[in-house]
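here you go, sequence then predicted model.
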Amino acid sequence: MAAPSPTDHKSRKLLGRLSLPELRFVGDALRAETVGGVLLLVAAIAALLWANIPAISASYSSVRSFHIGPASLGLDLSLQHWAADGLLAVFFFVAGIELKRELVAGDLRDARAAALPVIAALCGMAVPAVVYVLVNVLGHGSTDGWAVPTATDIAFALAVLAVIGTSLPSALRAFLLTLAVVDDLFAILIIAVFFTSDIDFLALGGAFTGLALFWFLLRRGVHGWYVYVPLALVIWGLMYNSGVHATIAGVAMGLMLRCTRRDGEQHSPGERIEHLVRPLSAGLAVPLFALFSAGVSLSDEAIAQVFTRPETLGVVLGLVIGKTVGIFGGTWLAARFTKAELNEDLAWPDVLAVASLAGIGFTVSLLIGELAFADDPVLTDEVKAAVLIGSLIAAVIACVMLKLRNRRYRALTEAEERDEDHDGIPDIYEEHNPAYHLRMAEIYEERAAEHRRRAETEAATALQTAAGSTNDGDRPA
């Protein structure tokens, strides 16, 4: 497919170079996500081994169904539910901060810049849902799981990149991260709207009162974890008992934090708190959720069932085909109708590879699978197996496409990171700065002078050696 061509001088770059602050933020965020993704991958493998080794598989079911918590507060939950409803609230809290930052200080603050990732993310969620529904309508299956293949797991995707040793240029990394942020927003809305029933309005009113108090304390500049952590736990407990999924409390509190910097501030409160909480989310909350949710049977019969049952086949095709077609098609359409021109350093197959990589759906897909088929434990496990298999297929396809371009990506990444004048700013961001070129001129002049000195030294040494050889030759035997 040919790239859309600009029609006038106001054409914009699609997936162009990031600003320097955005480049640094994206780099820090993705490094943290990559570490978390590797831990997530390890936890998922451990869960699969635990659930499929006959000698210990029974203990897996026993452990994750073990109940703990105060029953008088309506919180006598299994470990699996504590992981899904409690620990994932921390994950969604961080997602809320990321979303708030993108809206007020990142790419999403500019409507024109936000159009591309928003359109791509929407198409990347709508097309997998349509694929799932079509498969199940034609196969006479349940359409309840339409939302399962709509989510992207950025941490798992980055873990795959880390494992295969492939680097992405900053523009593609930022695009993938922004896609995931928008994806998380719509996943939260889906959970809130479609998986909420039997609302307890008294508990919900209490949760909203707690959120209002949380917001008021933030605006008054009250500090201290000993104030906010107990309040957050109360809000979470009330939200859980209201019937609304408890992770909504996490994202709501994350969205309330200020993510803009004031005079004299090096980091906003949202950035500081995200920096503190992200390790807890990526290093503990999400891996524990994976440990208690990803343990499904992967026998030959179970794997065959994934490709024959419409619900599970719809999940696999939604992740592998729907995500790729949706994100790539949405990106191309956004470029076509916003007069954007693809960055000359990239090609449309690069966008296709990232779209395929976004087909790795894990954390939120597993959560939605549990919610969609809560009344059918067998089908829940089969859908989880479909998520794992679909994500694996998407990862393999993406890895093949990315590996074909890895040499090009490495060259682009090295150019983005080169800092020959050692001032802490990549050279590519100083091309139009006269002071940079003067510094580089001095550096090259010093290098040239050093090479001249070395040349003179080597020449003198060579002459002395030659003279010594001549004298030795003239000396009588």
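Great, that's in hand. Numbering: from 1, shown residues only.

switch to C-alpha atoms for all contacts and neighbour counts from now on
OK.

just give the closest residue to the residue nearest to the spatial centre of the chain, not the sequence neighbours.
For the chain, the residue sitting closest to the mean C-alpha position, by CA atoms, centre = their mean, is Ile154 at 2.4 Å. Across the structure, with CA to CA, 6 or more residues apart in numbering as the measure, the residue nearest Ile154 apart from its sequence neighbours is Ala180 (6.0 Å).

can you pull the contacts of the one you found?
When contacts are counted by CA atoms under 8 Å, 6 or more residues apart in numbering, Ala180 touches Ala121, Thr152, Asp153, Ile154.

returning to that earlier point: from Trp236, how far off is the residue nearest to the centre of the chain?
Computed as CA to CA, to the nearest Å, the Ile154 to Trp236 distance reads 25 Å.

try this one side by side with the last:
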Amino acid sequence: MTQARPRKTVWGLLPWPERQAVAEALRTETVGGLVLLAAAVVALLWANSPWSAAYESVRDFHFGIPALGLDLSVAHWTADGLLAIFFLVAGIELKRELVVGELRTPATAALPVIAALCGMAVPAAVYTLVAVSGGGSLGGWAVPMATDIAFALAVLAVISTHLPSALRAFLLTLAVVDDLGAILIIAIFFTSDLDFLALGGAFAGLVLFYALQRFRVRGWWWYVPLGTAVWALMYNSGVHATVAGVAMGLILRTTRDKGEEASPGARVSHLVHPFSAGVAVPLFALFAAGVGISGAALAHVFTDPEPLGVFLGLVVGKILGIFLGTYLAARFTRAQLNPDLAWADVFGLATLAGIGFTVALLIGELAFPDGSEAEHIKAAVLIGSLTAAVLAAVLLRRRDRVYRRLWEEEERDEDADGIPDVYQTGARSRGPR
């Protein structure tokens, strides 16, 4: 008797192998970035179509639990709720870098950390200079400070076929420190009307979360309800709810005990990352990037001081801050650039860091919660990020051709005598040119 094969339905669950394949794809920066980009394009098309009223209706629809202070619009659920999952993954990545990654020793972390700090300070200064000279508001000074990890790594992954792996490590470290800075800025400068009782409850929940990790308590039934409660308390405290996500990510253990196949942080990141990349961040982009794009709106980006400051901060400020900060640190301190990299690589990476999509949009919403100025700021973030991505693609493509040519030369030299150069005495090292 033959066993009946399961029927495939249009709206049913995918078979397990296909679900596994989709999840693995979403764990890669390329696919995650492309999904994010697709969501942003859909948002722009929808918001500028004859169905724009439907877009606004869906975005502003409220639901939740009013008794718990959680009656939010769809846009706020994505920005305060789903984006907390993205920051949970970012917090785990930061913890891993601090414990076993590039940030574990000062010598290896110095340059990307300095680059990240300068890449935050200079864009803020550029915005402030433009806003002051144009008589605009200083409220958006933090908008151009953020680098979007998902987009930046996706662009690098698409471009990079022969670029050195040290370039990705530099960008990842820079972006992680940048995200930590953005979280601190949100917590310190965009928090008002603190509810100290709720904040104390959130802190107590985090202490309990730490204790469960400290005593090696396992089981999702402990952590999911506790994490949800911490998030709700953090939201009601007045502190932006995404801080709860990064705090729990930093608490999760990222080292393995004897007999463990993976650390708790690695397991959570492996499970949650596909949902973050495939659902949470794209939905945030869908309801945050839907701005009206018209000739008049684009004109505001280059005439009003606030959006112009954001645009120049992303496109000019990031390059000046990251490249000059890295160069001066290598020139006047003991910090050294990775020998696999050239300064042209750093310049391309500095341009790439001007992609400030996700977190820049979030800070823009916090800095300009109401009015048409918020739409102009969003347009400036989108145009600035797109400009930075195109310039970086051109620059890094040229560097990729240089490294491909060097690789081909190495291949020809190895094929000449059948012995790889690295095994020959006196083999000449070919660094980047």
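Structure received. What you see is a predicted model; the values in this text were computed from it and never measured.

which residues does the aligned partner of the residue nearest to the centre of the first structure in the second structure contact?
Using TM-score structural alignment as the criterion, Ile154 of the first structure maps onto Ile149 of the second structure. Taking CA under 8 Å, 6+ apart as the definition of contact, the neighbours of Ile149 of the second structure are Leu172, Ala175, Val176.

next step: those restricted to helices.
Among the contacts of Ile149 of the second structure, the members found in helices (DSSP state H) are Leu172, Ala175, Val176.

save those residues as CSV, and put in distance to Gly140 of the second structure too.
Listed next are these as CSV, based on distance: CA to CA, whole Å:
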residue, distance to Gly140 of the second structure
Leu172, 25
Ala175, 20
Val176, 22
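
strands along the first structure, start to end?
Secondary structure of the first structure (DSSP state E): strands at 12-14, 67-68, 77-78, 340-342.

what is the second one packed up against?
Looking back up the chat, that one is strand 67-68 of the first structure. With contacts taken as 3 or more CA pairs under 8 Å, 6 or more residues apart in numbering; DSSP states H and E, strand 67-68 of the first structure sits against strand 77-78.

check the mean deviation of the strand it packs on from the second structure.
Superposed on the second structure, strand 77-78 of the first structure shows a mean distance to its aligned partners of 0.2 Å (mean CA distance after the TM-score superposition for the first structure).

neighbouring contacts of that strand?
If you take CA under 8 Å, 6+ apart as the criterion, strand 77-78 of the first structure is touched by Arg64, Ser65, Phe66, His67, Ile68, Gly69.

and the gap between the first one and Leu379 of the first structure?
Look at Arg64 of the first structure and Leu379 of the first structure: by CA to CA, they are 18 Å apart.

what is the neighbour count of Glu97 of the second structure?
Neighbour count of Glu97 of the second structure, defined by other CA atoms under 10 Å: 20.

quick one, longest helix in the second structure?
In the second structure, with assignment by DSSP H, the single longest helix is helix 372-417.

residue in the second structure matching Asn52 of the first structure?
The pairwise alignment with the second structure assigns Asn52 of the first structure to Asn48, based on TM-score structural alignment.

now swap in Leu116 of the first structure and tell me
Using TM-score structural alignment to pair residues, one finds that Leu116 of the first structure aligns to Leu111 in the second structure.

could you do Thr324 of the first structure as well?
Counting by TM-score structural alignment, Thr324 of the first structure corresponds to Ile319 in the second structure.

still on that earlier bit, off-centre distance for the longest helix of the second structure?
Relative to its chain's centre, helix 372-417 of the second structure lies at 18 Å (CA atoms, centre = their mean, to the nearest Å).
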